[in-house]
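[1] Sequence and predicted structure are below.
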Amino acid sequence: MTDGEVLVERRGSVLLVALDRPRQRNAMTLDAARVIAGAMSDLDADDSLSVAVLTGNGGHFCAGMDLKRFVDSGERPFVPGRGFGGLVETPPIKPVVAAVEGFALGGGFEMALACDLVVASETARFALPEVRRGLVARGGGMFRLPRALPRAIAMELLLTGTMLEPAVALQYGLVNRVAAENAALDTALDLANAIAANAPLAVATSARIARAAYDRSESSMFEWQQQWTDAVFDSADAAEGSRAFTERRDPVWTGR
């Protein structure tokens, strides 16, 4: 599926979403944001899908908002309820892996921060340059970055707009893997397939609760998580996983 700016492709239980404006370094448009928002909704609604991979074609992830369109027409690539890029304000319940080549700047970096796992190639460069344009990183960057990095490092990136290289991002745990140039997508797909091999309901519930841990105290988490964890333990997949283990075979998941 394509709208000329975003390619959406199913690969088994993995939904691949690729920005496809290489000449503009995949700068985000409103149309592209709407397609991504729709893809994220499809991901959650389809029991045959377990995880998404978000990437950019042509050697870059996303250079942020298309500033030319912003200047010419005031276009802002924000989808109501989903935010910048159709993702940052309300990510899907199911996990998303970012595969980053080249620039992940501004809103592009914020989209990576909204993902659950990040694979960066050796060419990747992360930055929030909004302060250099008289703007602010309101797509989650100002509060997600200090959660993902040591405070001093996050403040330096936010206040100077300078770039972060992948080796440093890996050192601080901002990314999961650093891949060779042009290998970020393959590495991300390997991670996604490792996720998709597990029980879908258990994966989605684990992702939902792990994200909420940032905002809740540990003492409140046990009671709060019960509304979803009970359904996992009562599911057909839970019975299948245990049965497959005792029968020494691979489980067959149904997502139920």
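    Yes, it's here.

[2] When you work out contacts or count neighbours from here on, use the C-alpha atoms and nothing else.
    Fine.

[3] What's the local residue count around residue 184?
    The burial count assigned to residue 184 is 25, neighbours taken as other Cα atoms under 10 Å.

[4] Can you list the buried residues in the helix or strand harbouring residue 147?
    If you go by DSSP states H and E, residue 147 is part of helix 141-148. For helix 141-148, the neighbour count (16 or more other Cα atoms under 10 Å) marks 141-142, 145-146, 148 as buried.

[5] here's the one I want to compare it with:
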Amino acid sequence: MTVHYQERGHVALITIDRPERRGAMNLESYQQLAEGWRTAAAAPTVRAVVITGVGDSYCAGADLKEFIPMVAEGARDRAEKGEKPEAAPASDDAIEGSSSDLTLAVLRGVDYPKPIVAAVNGPCVASGMEMLLGTDLRIASPDAVFGLPEVKRGLFASGGSTVRLPRQIPYVHAMDILLTGRHITAQEAMQFGLINRIVEKAELLDTAMEIAHAIAANSPGAVSATKLSVLDGFKTGITQAYARELEHGDKVFSAPDAIEGPKAFLEKREPRWTGVSQSV
């Protein structure tokens, strides 16, 4: 196994383990990563997910020797036949398994219902960077680097970066990363707003788990509704986004947790949540 999955309380930990390839992913790795996302999404006790790598390796994208030739061949075949690539599927179908493993692995077009914390312990480039854009909170070690070097290789960042990156950081910074293909440091990434903070490597995973457990301590239904409402706002006009916000809110206010939360606060005790993460 090159991708490991385990659960620690209400938090799932997904670890990419290919240090000999600096975290570069082959087809098997993408399939295992996609399965990890599916498992965490379906697990009723999991309320948050942490994604990280091993040693000094996070995710350096697709393995150029094995994976890129296969992708290029597929693109050439479609071009010769005049076919268009398949559009990203509906997010719930993507998680359940009807989408390609590659699409789900990099969280492209997926409204993942549970919060994801990225603990970037090394190079986060190419599809590793594209996957990062599908996470919600991001911390990195001081030596981490980030980038989309596809243009330097005559390739294209088709894992969602041309869509998501300009929506997450200022346009000029996004275009700097996309068009120059250069790597940026962890310090630059924090200045750009790409990551939340920089943490010493020895403390990185523990810090990420602390963040995830803090999220998991909240009402899972309220947390997932909040995340999905934010994601809806990226996809629709403001009027429809406000309408969807009210729909998400009604689900939360009509659930038992909306009674348990205030009651526990008044009784000065920890709440006993019975709700689960919502799906789209």
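    Looks like it arrived, so ask away. Just so it is clear, the model here is predicted, and its values are computed rather than measured.

[6] TM value for the aligned chains?
    Once superposed, the chains reach a TM-score of 0.91 (TM-score structural alignment, normalised by the length of the first structure), with 252 aligned residues with a Cα RMSD of 2.1 Å.

[7] The buried residues of helix 141-148 of the first structure: which two are farthest apart?
    142 and 148 (10.8 Å; Cα to Cα).

[8] which position in the second structure aligns with residue 231 of the first structure?
    Here residue 231 of the first structure is matched to residue 251 in the second structure, going by TM-score structural alignment.

[9] Specify, as a residue range, where stretch 22-31 of the second structure falls in the first structure.
    Taken onto the first structure by TM-score structural alignment, stretch 22-31 of the second structure occupies residues 25-34 there.

[10] Also stretch 150-166 of the second structure?
    Residue span in the first structure matched to stretch 150-166 of the second structure, by TM-score structural alignment: 130-146.

[11] what's the matching stretch in contact with?
    Contact with stretch 130-146 of the first structure is made by 83-84, 88-89, 106-107, 109-111, 113-114, 128, 154-155, 158-161, as judged by Cα atoms under 8 Å, 6 or more residues apart in numbering.

[12] Looking at those, which are in strands?
    Members of these lying in strands (criterion: DSSP state E): 83-84.

[13] of the contacts of stretch 130-146 of the first structure, buried ones?
    83-84, 88-89, 106-107, 109-111, 113-114, 128, 154, 158, 161.

[14] how about the helices in the first structure?
    30-45, 67-73, 107-114, 141-148, 151-160, 166-171, 184-196, 200-212, 218-233, 236-246 (DSSP state H).

[15] Out of the ones you listed, which is closest to residue 122 of the first structure?
    Nearest to residue 122 of the first structure, of all the helices of the first structure, is helix 166-171, at 6.3 Å by Cα to Cα.

[16] so where in the second structure does the closest one end up aligned?
    Counting by TM-score structural alignment, helix 166-171 of the first structure corresponds to 186-191 in the second structure.

[17] That stretch against the first structure, how far on average?
    For stretch 186-191 of the second structure, the mean distance to aligned residues of the first structure following superposition is 1.4 Å (mean Cα distance after the TM-score superposition for the first structure).

[18] Distance from the chain centre to that stretch, please.
    19 Å (Cα atoms, centre = their mean, to the nearest Å).

[19] Could you do stretch 215-229 of the first structure as well?
    23 Å.

[20] how about it: buried residues?
    225, 228-229.

[21] Quick one: residues contacting residue 111 of the first structure.
    Contacts of residue 111 of the first structure (Cα under 8 Å, 6+ apart): 84-85, 87-88, 139.

[22] Could you tell me how far it is located from residue 235 of the first structure?
    Distance, residue 111 of the first structure to residue 235 of the first structure, using Cα to Cα, to the nearest Å: 32 Å.

[23] right, and out of the contacts of residue 111 of the first structure, which lies closest to residue 34 of the first structure?
    Checking these against residue 34 of the first structure with Cα to Cα, the nearest one is residue 85 at 7.4 Å.

[24] do you know how far the residue mapped onto that closest one from the second structure is from residue 61 of the second structure?
    Aligned counterpart of residue 85 of the first structure in the second structure: residue 105 (TM-score structural alignment). Separation of residue 105 of the second structure from residue 61 of the second structure (Cα to Cα) stands at 11 Å.

[25] go on, residue 192 of the second structure?
    21 Å.

[26] what about these two, which has more around it?
    It is residue 61, of residue 192 of the second structure and residue 61, that has more neighbours when counted by other Cα under 10 Å, with 25 against 17.

[27] if I line the two up, what does that one land on in the first structure?
    Match for residue 61 of the second structure (TM-score structural alignment): residue 64.

[28] which ones are touching the most centrally placed residue in the first structure?
    The first structure has residue 115 as the residue nearest its centroid, 2.2 Å off, counting by Cα atoms, centre = their mean. Residue 115 of the first structure sits next to 91, 95-98 when contact means Cα under 8 Å, 6+ apart.

[29] With residue 103 of the second structure instead?
    Counting by Cα under 8 Å, 6+ apart, residue 103 of the second structure touches 88, 94, 109, 159.

[30] Neighbours of the last one, how many?
    Burial of residue 159 of the second structure, expressed as a neighbour count using other Cα under 10 Å, amounts to 23.

[31] before we move on, what about residue 149 of the first structure?
    Counted with other Cα under 10 Å, residues neighbouring residue 149 of the first structure total 16.

[32] again with the one 4 residues further on
    Here the neighbour count serves as a burial measure; for residue 153 of the first structure (other Cα under 10 Å) it reads 14.

[33] do the same with the one 10 residues further on
    When neighbours are defined as other Cα under 10 Å, residue 163 of the first structure has 17 of them.

[34] Skipping adjacent residues, who's closest to it in space?
    residue 127 (4.6 Å; Cα to Cα, 6 or more residues apart in numbering).

[35] Then residue 58 of the second structure?
    Nearest one to residue 58 of the second structure, counting by Cα to Cα, 6+ apart, is residue 122 at 4.8 Å.

[36] Go ahead and confirm that neighbour touches residue 147.
    No. Using Cα atoms under 8 Å as the test, residue 122 of the second structure is too far from residue 147 to be in contact (11.8 Å).

[37] quick revisit: quick check: the residue nearest to residue 58 of the second structure vs residue 220 of the second structure, distance?
    Residue 122 of the second structure is 30 Å from residue 220 of the second structure, by Cα to Cα.

[38] show me the residues around the residue nearest to residue 33 of the first structure when sequence neighbours are not counted that make contact.
    Using Cα to Cα, 6+ apart and skipping the chain neighbours, the partner closest in space to residue 33 of the first structure is residue 85 (4.1 Å). Taking Cα under 8 Å, 6+ apart as the criterion, residue 85 of the first structure is in contact with 28-30, 32-34, 36-37, 77-79, 107, 111.
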